[in-house]
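Peer 1: Sequence plus predicted model, see below.
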Amino acid sequence: MSSKDTIIKIDDSRNGRESQKTEINILCLNLTPYSQLTQFLCCCIFVFICYLAYGFYLELIFSDPEVKPVSLYITLVQFIITMALSYVESLIRNPIKRKVPLKIYALLAALTLGTMSLSNLALSYLNYPTQLIFKSCKLIPVMIGSIIILGKRYGFLDYVAAVVMCIGLTMFTLADSMTSPNFDIVGVIVISLALLCDAIIGNVQEKAMKQFQASNNEVVFYSYAIGCVYLVVITGSTGILTKGYVYCSEVGSPLTMYVNIFLLSLSGYLGLQAVLTLVRISGATVAVTVTTMRKALSIIISFVLFSKPFVFQYVWSGMLVALAIYLNHYSKRNPGYVPGIVLACLHYTQSFYQSEYRYLRMKSKIYSDTV
């Protein structure tokens, strides 16, 4: 659910930290009177329950091969529910006041639509664990997008993390291609396009929110509202709107289908709020550790609840991806850090080439004097 993940932007200023100390909540649940440990445990419980539920309903809905032609219709319903939840939150907290120009929201809505619809569609071609591993590897396109769009520079560990992540991702994909009868290379292309949208949307959101001081809820509401307009036009003009309605009416119980989509949207939205609060009270590194553990548990539950072949290569490749995520966030806490052994190797290499250069110059001088 990376479109929502990328919306999370935390104010690290002194005033922001003071306001977070005075009010810690997850939607209507006020955690301020409780200790920091209690707040942390509550957030962890919310993260695990909500995102485990989200993964379950996502695989339950989109793993059916027959949903492939109408996946955009289900994404439309998901957009409408998320927009409604965002509006309800604004009624509970503060009214939404638009600060970002509509043309920027039009771009954000298109990118949000791209990342969510492509991520959902990818489940028709790939196992959920593989899709989740790919979504965990958005560091790679985000780094590329940040360098191109924002002109950012990254440290040594960031590039090491990207390389390790590529290796883990390749190993996981190869394991899936060897064991899954439903594996399709089209799924890899689709999820890669979703990650590309992720890379762009994260950087555009960061730039817009810093420039216009927009709230999280404002960005969520307008991105999904305009995305709904796009989806209505696309599904209406292509006939997917009618086909999707017929599909949801005929597959099992229509009420069950729409309840599943509602629970999918609700669990994802509540999980977003839990992660946001967790970052505020414990920091980004702790939050990433918790969400990484959640993703690992989601993969385990997926293998247990939805029958699929398993090989131990899944474990090794998943551990490599987790290591890359840790290296990336360690680099954020220690920018410019380079391991001592790497510095020693660089120093040795530099000294070696300098000595070789001096030796060659001396030899050349002796030769010229002899001649």
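Peer 2: Structure received.

Peer 1: going forward, measure contacts and count neighbours with C-alpha atoms only.
Peer 2: Fine.

Peer 1: does the spatially closest residue to Gln313 that is not a sequence neighbour count as helix, strand or coil?
Peer 2: For Gln313, ignoring the flanking residues on the chain, the nearest one in space by Cα to Cα, 6 or more residues apart in numbering is Ala175 at 6.3 Å. Here Ala175 takes the helix state, with states given by DSSP: H, G, I helix; E, B strand; the rest coil.

Peer 1: who's in contact with Ala175?
Peer 2: 311, 313-314 (Cα atoms under 8 Å, 6 or more residues apart in numbering).

Peer 1: Val188 too?
Peer 2: 122, 126.

Peer 1: which parts of the host helix or strand of it are buried?
Peer 2: For Val188, the host element (DSSP states H and E) is helix 185-212. Buried residues in helix 185-212, counted by 16 or more other Cα atoms under 10 Å: 187-188, 190-205, 208-209.

Peer 1: Run the angle between the helix or strand Ala225 falls within and helix 185-212 for me.
Peer 2: For Ala225, the enclosing helix or strand under DSSP H and E is helix 216-238. For helix 216-238 against helix 185-212, the angle by axes from the mean of the first three to the mean of the last three Cα atoms, to 10 degrees is 140 degrees.

Peer 1: Longest helix in the protein, please.
Peer 2: helix 340-370 (DSSP state H).

Peer 1: So which elements touch the helix holding Ala225?
Peer 2: Applying 3 or more Cα pairs under 8 Å, 6 or more residues apart in numbering; DSSP states H and E, one finds that helix 216-238 makes contact with helix 71-92, helix 102-122, helix 240-250.

Peer 1: putting a second one here so we can go through both:
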Amino acid sequence: MVKEVHDEGYAVVARSDVEAAQAEASSRSAHQPKQARNQTAFFMALAIGSIASALGFSTLQEKVFNIPGFTYGGWMTFITYLTYSACGLAESTVTRSFKRNASLRDYALISILAMAGAYFTNWALNYLNYTTRIVFKSCRVIPVMAFRSLVVGQRYSALQYGAGALLVVGISLFTAGDAEGAPNFSGVGVALIAVALLCDALTANLEERQFFRIRTPASHAEVMTYLSLFAALESFLVLLATGELQAALAHSSLHRETVPTICAFSVLGYVTVCLVLLLIKHFGATSAEVVKSMRKVCQVILSFLVFPKPMSWKYVAGGALVAVALYALQRTGKKPVGADAKEKDREGRKLGGGGGNAAVPPAGAGTGTGAGTGDHHAGGGAVGSG
């Protein structure tokens, strides 16, 4: 037995208890470095996995557009959405989460915007280099900022507006470089990608409000499944209306690698969304944004390496301005401490949840393609053009 001194006098403690406490403290200190190493390894696995899957997505998608005679963006949109819905259904089956929280009406209406974003993006690639498409889609933040001001009344600082203007200059320079070197460049492509960005921005804001800022938020698997099913149906109707279906089927019969390649990059796009959502869940949105920014840089570099294009100083200068502007927007876009809590409280009162206890995630927490998909499968939020 040993004695421990307290204010009241002496207390008798079993030696085994003291030794057990010391052993537990020693075990905790020994486990902390190991836990930190495990967290680092987990982060690296998620980051490398999301970058690798996104690079696979963009490389395979660009490969499809390099197949001789492929100009069937609507056909690609249709197959992509079918694949997304299959992936979402498979995930729901594995996790046994079949409950639908959002309304079918909202899925049907928002899917029109998501499908339009994907359709116009793929159509634009008949007139633009793939790298220009990546840069344009990376700058979705501009219309998103504009629509957030209109839809949710968000206010931005002068520095953020300045970064947005710099972003426009960077995009213009990069597009000018494309106009010099791309044999099929056309202003039609710029107009189409601009329309796609507007559709994506609306999709992102409406997805956040209708799917993730409700009392019981929808899972990303639910959103991917239902939104993709509606979008696939809508894109199929567009194929019939435009007469593209018959020509696309004939082309895919002649070039049999087309459909499997589209399915393959669509699966990779879905995987990318899941990994980015895990990054946000375990390491925060800032870490996820850093990984997504690295991914975009890698996608542009890989595109130039795998599918060589005429180099121009405008590509370099425009890309640098875009990178600086996006970094500035990311830094200035951080909320002050407690902002998320106040926002949750406001949303909770709106929903009648009695304050911050309502099941409402912070902005962007559940938006897969805000999460996501950034620039691949998911247009504005969980599903879209990428």
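Peer 2: Done, it's in. Values in this document were obtained by computation on a predicted structure and should not be read as measured data.

Peer 1: before we move on, back to that, now a ChimeraX select for only the buried ones of the contacts of Ala175 of the first structure.
Peer 2: Filtering these down to the buried ones (16+ other Cα under 10 Å) takes a single ChimeraX command:
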select :313,314
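
Peer 1: for the contacts of Ala175 of the first structure, which one is nearest Ile281 of the first structure?
Peer 2: Relative to Ile281 of the first structure, the closest of the contacts of Ala175 of the first structure is Tyr314; by Cα to Cα it sits at 32.9 Å.

Peer 1: And that closest one, how close does it get to Leu320 of the first structure?
Peer 2: Noted for Tyr314 of the first structure: a distance of 10 Å to Leu320 of the first structure, by Cα to Cα, to the nearest Å.

Peer 1: try Tyr359 of the first structure
Peer 2: With Cα to Cα as the criterion, Tyr359 of the first structure and Leu320 of the first structure are 43 Å apart.

Peer 1: More neighbours: these two, which one.
Peer 2: Set side by side, Tyr359 of the first structure and Leu320 give different neighbour counts by other Cα atoms under 10 Å, the larger being at Leu320 (20 against 12).

Peer 1: what's the angle between the helix holding Ala225 of the first structure and helix 71-92?
Peer 2: 150 degrees.

Peer 1: so Leu128 of the second structure touches Ala191, yeah?
Peer 2: No: using Cα atoms under 8 Å, Leu128 of the second structure makes no contact with Ala191, being 10.7 Å away.

Peer 1: coming back round to it: now, which of the contacts of Ala175 of the first structure sits nearest Pro95 of the first structure?
Peer 2: Closest to Pro95 of the first structure, out of all of the contacts of Ala175 of the first structure and judged by Cα to Cα, is Tyr314, at 45.8 Å.

Peer 1: Quick check: chain neighbours aside, which residue is closest to that closest one?
Peer 2: Tyr314 of the first structure's closest residue in space is Phe172 (Cα to Cα, 6+ apart), at 5.6 Å.

Peer 1: So what's the residue count around the counterpart of Val304 of the first structure in the second structure?
Peer 2: Using TM-score structural alignment, the partner of Val304 of the first structure in the second structure is Leu305. Leu305 of the second structure: 10 surrounding residues under other Cα under 10 Å.

Peer 1: Helix or strand for Leu305 of the second structure, just tell me which one.
Peer 2: If you go by DSSP H and E, Leu305 of the second structure is part of helix 285-306.

Peer 1: Quick one: name whatever helix or strand follows that helix.
Peer 2: Next along the chain from helix 285-306 of the second structure, counting by DSSP H and E, comes helix 313-332.

Peer 1: post-alignment, that next one versus the first structure, mean distance?
Peer 2: Compared with the first structure after fitting, helix 313-332 of the second structure has a mean deviation of 1.5 Å; criterion: mean Cα distance after the TM-score superposition for the first structure.

Peer 1: buried ones in that helix?
Peer 2: 314-315, 317-319, 321-323, 325-330.

Peer 1: Tell me which two of those sit farthest apart.
Peer 2: Farthest apart among those by Cα to Cα are Lys314 and Gln330. That separation is 23.8 Å.

Peer 1: The counterpart of Leu159 of the second structure in the first structure - how many residues pack around it?
Peer 2: The pairwise alignment with the first structure assigns Leu159 of the second structure to Leu157, based on TM-score structural alignment. For Leu157 of the first structure, the neighbour count with other Cα under 10 Å is 22.

Peer 1: Likewise for Gly9 of the second structure?
Peer 2: 8.

Peer 1: Map Phe56 of the first structure across to the second structure for me.
Peer 2: Checking TM-score structural alignment: Phe56 of the first structure goes with Thr59.

Peer 1: Go ahead and confirm that match touches Leu305.
Peer 2: No: shown here, Thr59 of the second structure and Leu305 do not form a contact pair, counting by Cα under 8 Å, at 10.4 Å.

Peer 1: re earlier: thinking the match of Leu159 of the second structure is in contact with Arg333, fair?
Peer 2: No: assessed by Cα under 8 Å, Leu157 of the first structure is found out of contact with Arg333, at 11.1 Å.
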